[in-house]
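**Student:** take a look and give me a structure for this.
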Amino acid sequence: MPPSNQQHFGPQFQGPNHQMQQPFFQYSQCNGKKKALCIGINYFGQDAELRGCINDARNVQRFLIEKFGYRMEDIVILTDDAQNPRQIPTKDNMLNAMRWLVQNAQPNDSLFFHYSGHGGQTKDTDGDEQDGEDEVIYPVDFQQNGHIVDDEMHDIMVRSLPPGCRLTSIFDACHSGSALDLPYIYSTEGKLKEPNLAAEAGSGLMSAFSSYSRGDIGGALQSAMGLVKTATGGNKKKAEYAKATKTSPADVISWSGCKDSQTSADATEAGQATGAMSYAFMLALNQNPQQSYMQLLKSLREILRAKYSQKPQLSSSHPMDTNIMFIC
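**Tutor:** Below you'll find the predicted structure:
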């Protein structure tokens, strides 16, 4: 199980009043309030209509209730076959539902976000993406009102959370590897795929992180401006900038259906239309509910490898021990 005390990492730096500080985060014990948001969009009558996304949202809703003790009344579900206009996954409704999910969040709460629908990419404008592309998801009304960018989802659902609050997200969408803009991405060996903050961060980065952790967003951006200007100079700078501005003391985990460069399958499993990632996530935990993060990532890869080329990704808002138990 995850430790309950604060976890410090990276180099120390001088904070306000000349006191020495160090970045920290706190794992959630997931024994507080549980809330979930499940979004499934089939895009009826539109080009590239999908078949399994509404099924995914309802299946995940049922799975959370049966396996993890969530209550029906604490789960908001948005699907494009809903009768209630507020439950249609328009851009406004999706953003409002994301705000509802994190509202009044407390340490040891467990929040769950699931999205099944179209995903894509757009040009990165703030220098935090190594491939130069932000990841986006597409509301049902995206042709009229546009997509939702990963930076905006991070601002709403990650930046606002207190230390020790869990948000588990699942993105069953194309190009979704870093769809929540979490800067720590893990391999199936439990190792960071990029240089870690402790090794790479300089004083400017730590100043940015210090401002971020105090809620001083302007200060964080100002401290990181030098990195923005040099971010185009190499992936290392972009990775450093992402860690300086997107690391969080909250406990945020994202499971995505594929790498940023890949697509995710709209499939048929057990006779039902479904997203391959949503199906694999529920199957893996039904087969073995007690898995570490590393074991679960391997399980997802093995389930999908049999039929699909997509590689599920695990990312987090903080450096984590992937040998601890996955709970939500």
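
**Student:** CA only for contacts and neighbour counts going forward, please
**Tutor:** OK.

**Student:** quick one: the strands in the stretch 1-150 of the chain?
**Tutor:** Using DSSP state E, counting those that start in this stretch, the strands of the stretch 1-150 of the chain run over residues 7-8, 13-14, 20-21, 24-25, 34-40, 75-79, 110-116, 119-123, 133-137, 148-149.

**Student:** between these, which one is closest to residue 98.
**Tutor:** strand 34-40 (7.4 Å; Cα to Cα).

**Student:** which other residues reach that closest one?
**Tutor:** 53-58, 60-61, 70-71, 74-80, 89, 97-98, 101, 109-117 (Cα atoms under 8 Å, 6 or more residues apart in numbering).

**Student:** hmm, back to that, the strands of the stretch 1-150 of the chain into CSV, with extra columns for distance to residue 250 and mean neighbour count?
**Tutor:** Formatted as CSV, these follow (distance: least, Cα to Cα, whole Å; neighbours: other Cα atoms under 10 Å):
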stretch, distance to residue 250, mean neighbour count
strand 7-8, 11, 16
strand 13-14, 20, 16
strand 20-21, 17, 12
strand 24-25, 6, 21
strand 34-40, 15, 26
strand 75-79, 21, 22
strand 110-116, 11, 25
strand 119-123, 25, 18
strand 133-137, 22, 24
strand 148-149, 21, 20
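
**Student:** this one as well, want them side by side:
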Amino acid sequence: MVHQAAARAKKRPQAHSLHIGINVVSAGHYAGWTGPLAACEFDAHDMAAVARAQGMKGSLLLTRKATRSAVLGGIRKSARALADGDLFFLSFSGHGGQVPDVSGEEVDKLDETWCLFDGQLIDDELYFELSRFKTGVRILVLSDSCHSGTVVRAGRPPPGTPEQRARIMPPAVGMRVYGEHKAFYDQLQHEVAKAAGGKVSDPDTALAQVAVSERLTGIVKNFHPSLILISGCQDNQFSMDGNHNGAFTEQLLKVWNHGGYRGSYASFHARIRAGLPPTQSPNLFTLGPVAAFLKQAPFSI
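**Tutor:** The predicted model follows:
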């Protein structure tokens, strides 16, 4: 019995990864808009390669396969399988969008979304799904999209080459999409809020202010895993597409240097940020007990 207990104690942690890359979305769900991008599938392949090299058990969802059901199913599968000390690595590359918030305290607030192929994944949903991981699970999320926690945005860059293309669904398109699918998105937000036991704050706001906001601390008090989220830009900026990688992913891979990087998550974020222009400054958010997690080497199991 003693030997069995020791063996369990020394068991190597498991690591799952899920990588999403979406170059176009379904016109049928996005009011005729397909939002073509060039590098998102490349980003997903490259993040999957990093995970594979580190010994993670990974899944890849590209464009048409990156549906709401597939993404939620992948997250939930890992939430069921992983336990204390395990790692879940989630990466997203694609457009960010917004829908009106119907479950929060401010009627004019917008919820951030990831634009999946056949519909948007609201940040309330993502936050709730991640909160269902067990105590002690480490979660790393890398989001190469326009994804903020406020409605303040800079003016949209002009269209042109892939380097000038922002990874954001145009607000006018977003409102058309919401208008055509209002019942679905409103009901979705109400269901998530009900499942979470009340009103749900968008994750970026919660992550950014949890240390100083009593209201948000109350909302996230039952978040048991440890979460590190590195997103591609600040609230009022845009994550830019590229020919082979998005600007954020390209710089991340350069710093990672095929595993040659030596340092912590905190310094990893700082190095990535230092290599990008002032117009795109990646954000670092944390949630849960992350002090030890932040000191670990990136992607380490």
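
**Student:** TM-score for this pair?
**Tutor:** Overlay of the two chains. TM-score (TM-score structural alignment, normalised by the length of the second structure): 0.67; 231 aligned residues with a Cα RMSD of 3.4 Å.

**Student:** could you dump the strands of the stretch 1-150 of the first structure to JSON lines with distance to residue 322 of the first structure?
**Tutor:** JSON lines is the format used below for these (distance: least, Cα to Cα, whole Å):
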{"stretch": "strand 7-8", "distance to residue 322 of the first structure": "14"}
{"stretch": "strand 13-14", "distance to residue 322 of the first structure": "27"}
{"stretch": "strand 20-21", "distance to residue 322 of the first structure": "25"}
{"stretch": "strand 24-25", "distance to residue 322 of the first structure": "15"}
{"stretch": "strand 34-40", "distance to residue 322 of the first structure": "23"}
{"stretch": "strand 75-79", "distance to residue 322 of the first structure": "27"}
{"stretch": "strand 110-116", "distance to residue 322 of the first structure": "18"}
{"stretch": "strand 119-123", "distance to residue 322 of the first structure": "27"}
{"stretch": "strand 133-137", "distance to residue 322 of the first structure": "25"}
{"stretch": "strand 148-149", "distance to residue 322 of the first structure": "28"}
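
**Student:** can you tell me which of the ones you listed is nearest to residue 170 of the first structure?
**Tutor:** strand 110-116 (4.8 Å).

**Student:** let me know the angle separating the closest one from strand 75-79.
**Tutor:** Put simply, strand 110-116 of the first structure runs at 10 degrees to strand 75-79, going by axes from the mean of the first three to the mean of the last three Cα atoms, to 10 degrees.

**Student:** what range does strand 110-116 of the first structure cover in the second structure?
**Tutor:** Aligning strand 110-116 of the first structure against the second structure (TM-score structural alignment) gives residues 87-93.

**Student:** ok, which stretches of the stretch 51-200 of the second structure are helices?
**Tutor:** With DSSP state H, counting those that start in this stretch as the criterion, the stretch 51-200 of the second structure has helices at 68-81, 123-131, 171-180, 182-195.

**Student:** of the ones you listed, flag the one that's most buried.
**Tutor:** Across the helices of the stretch 51-200 of the second structure, averaging neighbours per residue (mean count of other Cα atoms under 10 Å) puts helix 123-131 on top, at a mean of 20.

**Student:** which other residues reach that helix?
**Tutor:** 72, 75-76, 79, 111-114, 189, 192-193, 196, 200-203, 222-225.

**Student:** any idea what residue 46 of the second structure aligns with in the first structure?
**Tutor:** Matched across to the first structure, residue 46 of the second structure falls on residue 59, judged by TM-score structural alignment.

**Student:** and that match, how many neighbours?
**Tutor:** Applying other Cα atoms under 10 Å, we find 16 residues neighbouring residue 59 of the first structure.

**Student:** try residue 27 of the second structure
**Tutor:** Around residue 27 of the second structure there are 13 residues (other Cα under 10 Å).

**Student:** swap in residue 229 of the first structure?
**Tutor:** By the criterion of other Cα under 10 Å, residue 229 of the first structure has 12 neighbours.

**Student:** hang on, residue 51 of the second structure packs against residue 60?
**Tutor:** No: using Cα atoms under 8 Å, residue 51 of the second structure is not in contact with residue 60; the gap is 11.0 Å.

**Student:** circling back to that earlier point, looking at the strands of the stretch 1-150 of the first structure, which is nearest to residue 295 of the first structure?
**Tutor:** Among the strands of the stretch 1-150 of the first structure, strand 110-116 comes nearest to residue 295 of the first structure, with 20.0 Å by Cα to Cα.

**Student:** mean per-residue distance, the closest one to the second structure?
**Tutor:** Strand 110-116 of the first structure, aligned to the second structure and superposed, deviates on average by 0.6 Å (mean Cα distance after the TM-score superposition for the first structure).

**Student:** what helices or strands is that strand leaning on?
**Tutor:** Counting contacts by 3 or more Cα pairs under 8 Å, 6 or more residues apart in numbering; DSSP states H and E, strand 110-116 of the first structure is packed against strand 34-40, helix 53-68, strand 166-172.

**Student:** mind redoing it with 10 Å?
**Tutor:** For strand 110-116 of the first structure, the packing partners by 3 or more Cα pairs under 10 Å, 6 or more residues apart in numbering; DSSP states H and E come out as strand 34-40, helix 53-68, strand 75-79, helix 91-102, strand 166-172, strand 251-256, helix 276-287.
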